[in-house]
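Student: Need the 3D shape of this:
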Amino acid sequence: MKLIAQSENIENIVDKDSIYVDKTEYIYNLTKQYERVFFSRPRRFGKSLTLNTIGTLFEKGVEPYFKGTWIYDKWDQNKYPVLHLSFLEYPTTDLSEFKRRLCLSIYKFAEAHNIKNLLEDKEPSVLIVNLFDAMKDEQRVVLLIDEYDCQLTANINNPPLYDEFRNCLRDFYAALKGKKQIKFLAVTGVTRLKDVSIFSVGSDINDLSYDHAFSQMIGFTREEIQKFYIDYIKLGISYEKHIDTDSVSPTDVEEFLNRMAEQYDSYCFDEFYENKVFSTYSVNKFLQAIFQKQRVVFGDYWYDVGGLPSILMNYMESHNLNIEKLLTSEIAIPYNDFVNPTSLIDINENVLMCQTGYLTLKSEIVSGYGVILGPANREVRTALFLLLSLKIFDTTAPAFGLTNRYVIEKGNVEEIINLFNEVLAALSYDKYPVNDEPTLRALLQVYLLGKNHDVRVEQHNSKGRSDIIVNFPKRRVVLELKYTDKASEEQKKLDEAEKQIIEKGYGLENLGDRDLLQIACVFNGDKNKRQITIFKTVERT
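Tutor: Here you go, the predicted structure:
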């Protein structure tokens, strides 16, 4: 079996005979149709490999790294020197040092390509123009800029330094406008911000972040996974079903891909809301784990490495997130907020969540109409609520320890209620007070979803909707929650919860052969209690 690529460099992938999911048709069309492009994607999605592939084609051509790919007999570009700038490599807290390091990269490029008479300067915007002026009339350069917004996202809570970096970047991109020396320019980043001149009126850079034609250039399609990773898929099925890989049927493969899709698919970067992609990093790590661990583990790989980017950590220091909105599968935001975010300082929080990968497009983008966002899949939904847990709870509390991993799945009712009370005791009550039933329900849902439980929120049946249902292979737990701040009302509220469960049959729909545990409980919000004070197991008749 070929190895799964672990590099962002096409040369390393080919040299090690690793699997390369062929995206060269997109790159061919991109370079034929445009001269200057930008596209945003979340971290760990494949932006850097895409830029590296573009750079390798322009600098070295198709030999020897593109044999067997779509582009091999079609690429007809001349070779050009490539100036590849990754802003991840430059300082984020010292503007002067950032400028020095960026200028050093330009000097090294000029030296490596024998560009003489380059006038020195300490301002990157001036030095890049000097570079172009020093080039011969017929010379052209390919300019690739990766993670252009790294310095901005690092300073979301430092407005003065943010402004200094923004002004520097604005000047730098303004200096690139219209320069004939640039054969091709590609810029990537996580965010799309109108306060950088890259997107300003008159900019000659095409923003393809949600362009239909290139919506699957970064990310894996289901068809690509089945084509390039079929050996790994069959291996996983063989471990689960205890059969030889030769005995794996097409139906087995489809069912396995369906489960992968539920976990890692449905990121959408398509203005028409048609094309969707899997997370490249998560798919690679998931399939690698099958080979290494000899079992199938649907882990949360994206979050473990890139799921808590500094941009969100910094944002959350000064902003509270709207929990109840994030618990819904669809969040409507104004068209202009989505298309024209101005600055990280005042960006719509849901647009930021989308740009960082926690939410994705759930509707078409139509001028003048609201845009719908929501979590892409189960992995990112778990990551989202793990993120919220870090914000809302003291996650060093016992409730978040490994010893409580199976309490809800296997514990008795007293153990489950004790766990929930430990969770609620770990709340930051000054920021997230529990003053009503919807808030109580939302906070417990955040905890449960952050633990990757299969939680059905306000699950509908023919008679009504339950507060919380948690599904396990052999058990279903139903919680009907009531709120009061008076001890005298506790019994009455408990009776109401029990009556609702019985009359509406919460949890009975599609139960299968699971055991059903129905719990009525009452939370007392009095500041001296703040816990579930009374509960009851509902007996089925």
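Student: alpha carbons only for contacts and neighbour counts from here, please
Tutor: Fine.
Student: And the strands in the stretch 1-150 of the chain, which stretches?
Tutor: Per DSSP state E, counting those that start in this stretch, the stretch 1-150 of the chain carries strands over the ranges 3-4, 18-19, 36-40, 82-86, 141-146.
Student: So which of the ones you listed is nearest residue 390?
Tutor: strand 36-40 (26.3 Å; C-alpha to C-alpha).
Student: Of the strands of the stretch 1-150 of the chain, which is nearest residue 354?
Tutor: For residue 354, the closest of the strands of the stretch 1-150 of the chain is strand 36-40, at 10.7 Å, according to C-alpha to C-alpha.
Student: To check against the first, give me the structure of this:
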Amino acid sequence: MKKLPIGISTLSSIIDGGCVYVDKTALIAQLVNDGRYYFLSRPRRFGKSLLVDTLKELFEGNEALFRGLHIHPHWDWTKQHPVIHISFNDGVHTDRAQLEQRITGQLQDNAARLQITLPESNDNALLFARLLERAVAHHGQPAVVLIDEYDKPMNDQIDHPERAIELRDGLKNLYSVLKGRDTLLRFVLLTGVSKFSQVSLFSGLNNLQDITLRSTYSSLCGYTQVELEQNFADYLPGVNLEQMRRWYNGYNWLGESVYNPFDVLLFLQEKRYRSHWFATATPTFLLKLLKAGQYYLPELEHFEVHEASLGSIDIGNMSAEALLFQTGYLTIHDTLIRGEQLYLVLGYPNQEVKVAFTTHLLAELTPRTVRPERYSLRIYDALAAANLDALHELLKRFFASIPHDWYRNNHIEQYEGYYASLFYAHMVACGANTIPEDVTSTGQIDLTVIVENKVFIVEFKALDTEQANSKALAQIKSKHYADKYCDGRELYLVGIEFSKPLRNIVGFEWELAPQ
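Tutor: Coordinates of the predicted model:
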């Protein structure tokens, strides 16, 4: 008998035709027992739909699928609840009329599956209400409502605010049906990527618990390190677990960190470190938002925000940090208490996202004609060979290739951290291990770059003059930044001075540090 892929659980035919099951039903049981109305936000391809499918099978009482799993002896299999399952996962939503048509179709499909009839009407709120009422009356048990990717219609048009608002209003009409119907509802779960504050749901359904940042459920979707090593043991021989962890683990919602399951499945199939999850969608809107906001790119590795700023977003007034977090490009690294306020420290979850996202940002911050990706391999080779003269020439050539007209059209030269951001992005994009604002006992190194057992301590200064002043290298030496890395590896001190008027490097000094 084929088991249901419980929680986030199947490799099914992806790896040598085999299946792997990760039992998440202990967390699911706790979720069901602790409350009735929930909202869960997770990035795309994180197993939200599989979680919803699991809940559907559970509440419908399909006992055979759960034998041998944690929840089986703890569930009342004599009760079978009518489940209303609505998903916005498929297709792209373009306008209100199309959305209403899709909603009508799903309501009718649910009615047919539940063996009830709906009245003839063009009012989806009315149809949803009748579906809920008649399902409970026909089956004699309160209903379960599962709405998967509740926000996708709005996210499909996120860069077209007027369209997104139109779609939001259509969703508000549907979700308003859930208010004040406690006697008809046994359990409600809505999943999505973003929490939009004006969909009439979060203010109207008073008992709706947002468990996105509930530490207990941080690993509800995704694989923990223990789950990976125990359940996928047959596929891990020869895999460097530390390298795999650095590349793909690290997503965190104030609890235990997890892997994106999509990455795990494809990596174990190919055994190659690639940007599997990132490649499924290019975050064009986010890249433009970061560019417009003139963010200092190294800051994205240690970004402090107030907890409230991540809670929800509004169409037309979106903060980049909230979107970066909700969509999975940044995750929680730490918490800080200042006074009575809680702040969260965000950063890239892992090497995959850091390299892929920074590479795309580098392209967004430079003209298409420059094609910065052409420099990446040569920059890495120069670092690996400790050929710093070649690195100097590559960087000068890159900055010189940006036309002056492009600066004028973008006003990018007014962006104080622009040049340092480009240098940082090149170091990340080439594949080097980079540590921005690297803390030492005497101060902060601008950037530490590590390539093949070679360490480069870099101080980057943007000058308002056309002349170098040798202060960059002098600061590295006076602050004894190299002391942190006197561990036997080749250690290089690199001072780079950039002239903003000339828009290029005017000072490039380096030394091999004595060991």
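Student: quick one: TM-score?
Tutor: Here the TM-score for the pair of chains, by TM-score structural alignment, normalised by the length of structure 2, is 0.85; 496 aligned residues with a C-alpha RMSD of 3.3 Å.
Student: And residue 525 of structure 1, what's its match in structure 2?
Tutor: In structure 2, the residue matched to residue 525 of structure 1 (TM-score structural alignment) is residue 500.
Student: What count of nearby residues applies to its match?
Tutor: 18 (other C-alpha atoms under 10 Å).
Student: Equivalent analysis for residue 173 of structure 2, please.
Tutor: Residue 173 of structure 2 sits with 16 neighbouring residues when counted by other C-alpha under 10 Å.
Student: Once you drop chain neighbours, what's closest to the residue mapped onto it from structure 1?
Tutor: With TM-score structural alignment as the criterion, residue 173 of structure 2 lines up with residue 171 in structure 1. Nearest non-adjacent residue to residue 171 of structure 1, counting by C-alpha to C-alpha, 6 or more residues apart in numbering: residue 125, 5.7 Å away.
Student: Can you give me the distance of the one you found to residue 159 of structure 1?
Tutor: 22 Å (C-alpha to C-alpha, to the nearest Å).
Student: Can you pick out the residue with more neighbours from the two?
Tutor: residue 125 (20 against 13).
Student: element containing the match of residue 173 of structure 2?
Tutor: In this structure, residue 171 of structure 1 is located in helix 159-176 according to DSSP states H and E.
Student: list the contacts for the nearest residue to residue 77 of structure 1 once chain neighbours are set aside?
Tutor: Among residues not flanking residue 77 of structure 1 along the chain, residue 58 sits closest, at 7.0 Å (C-alpha to C-alpha, 6+ apart). For residue 58 of structure 1, the contact set (C-alpha atoms under 8 Å, 6 or more residues apart in numbering) comprises 77-82, 142.
Student: Please repeat the previous calculation with a cut-off of 10 Å.
Tutor: For residue 58 of structure 1, the contacting residues are 31, 52, 75-82, 141-142, 183-184, by C-alpha atoms under 10 Å, 6 or more residues apart in numbering.
Student: Narrow those residues to those in helices?
Tutor: Judged by DSSP state H, the subset of those located in helices is 31, 52.
Student: Buried subset of the contacts of residue 58 of structure 1 as a PyMOL selection?
Tutor: Of the contacts of residue 58 of structure 1, the buried ones go into a single PyMOL selection, burial set by 16 or more other C-alpha atoms under 10 Å:
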select buried, resi 31+52+75+79+80+81+82+141+142+183+184
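Student: on that earlier part again, thought residue 413 was touching the match of residue 525 of structure 1, still the case?
Tutor: Yes: under the criterion of C-alpha atoms under 10 Å, residue 500 of structure 2 makes contact with residue 413 at 7.7 Å.
Student: Need the residues touching each of those two.
Tutor: Contacts common to residue 500 of structure 2 and residue 413, judged by C-alpha under 10 Å, 6+ apart, are residue 419.
Student: OK, contacts around the counterpart of residue 466 of structure 1 in structure 2?
Tutor: When structure 2 is aligned by TM-score structural alignment, the residue opposite residue 466 of structure 1 is residue 445. Residue 445 of structure 2 is in contact with 435-439, 457-460, 475-476, 479-482, counting by C-alpha under 10 Å, 6+ apart.
Student: what about burial for those, which qualify?
Tutor: Burial by neighbour count, 16+ other C-alpha under 10 Å: within the contacts of residue 445 of structure 2 this picks out 435-437, 457-460, 476, 481-482.
Student: center of structure 2, which residue is that?
Tutor: The centre of structure 2 sits closest to residue 328, judged by C-alpha atoms, centre = their mean, with a distance of 0.8 Å.
Student: Count the neighbours of the counterpart of residue 485 of structure 2 in structure 1 for me.
Tutor: The alignment partner of residue 485 of structure 2 in structure 1, by TM-score structural alignment, is residue 510. Counted with other C-alpha under 10 Å, residues neighbouring residue 510 of structure 1 total 7.
Student: Could you do residue 200 of structure 2 as well?
Tutor: For residue 200 of structure 2, the neighbour count with other C-alpha under 10 Å is 18.
Student: For the longest helix along structure 2, which helices and strands make contact with it?
Tutor: The longest helix of structure 2 (DSSP H) is helix 96-113. On a contact count with 3 or more C-alpha pairs under 10 Å, 6 or more residues apart in numbering; DSSP states H and E, helix 96-113 of structure 2 meets strand 83-87, helix 124-139, helix 161-175.
Student: That helix vs structure 1, average offset?
Tutor: Taking mean C-alpha distance after the TM-score superposition for structure 1, the mean distance separating helix 96-113 of structure 2 from the aligned residues in structure 1 is 1.4 Å.
Student: now the strands: where do they sit in the stretch 201-350 of structure 1?
Tutor: Residue ranges of the strands in the stretch 201-350 of structure 1, as given by DSSP E, counting those that start in this stretch, are 206-207, 331-333.
Student: Output the ones you listed as a markdown table; include the columns mean neighbour count and distance to residue 118 of structure 1.
Tutor: Listed next are these as a markdown table, based on neighbours: other C-alpha atoms under 10 Å; distance: least, C-alpha to C-alpha, whole Å:
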| stretch | mean neighbour count | distance to residue 118 of structure 1 |
| --- | --- | --- |
| strand 206-207 | 18 | 29 |
| strand 331-333 | 17 | 48 |
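Student: Any idea which of these gets closest to residue 237 of structure 1?
Tutor: Nearest to residue 237 of structure 1, of those and by C-alpha to C-alpha, is strand 331-333 at 36.3 Å.
Student: That closest one maps to which residues in structure 2?
Tutor: Counting by TM-score structural alignment, strand 331-333 of structure 1 sits on residues 303-305 of structure 2.
Student: Show residues contacting the matching stretch.
Tutor: With C-alpha under 10 Å, 6+ apart, stretch 303-305 of structure 2 has contacts from 321-322, 330-336, 342-348.
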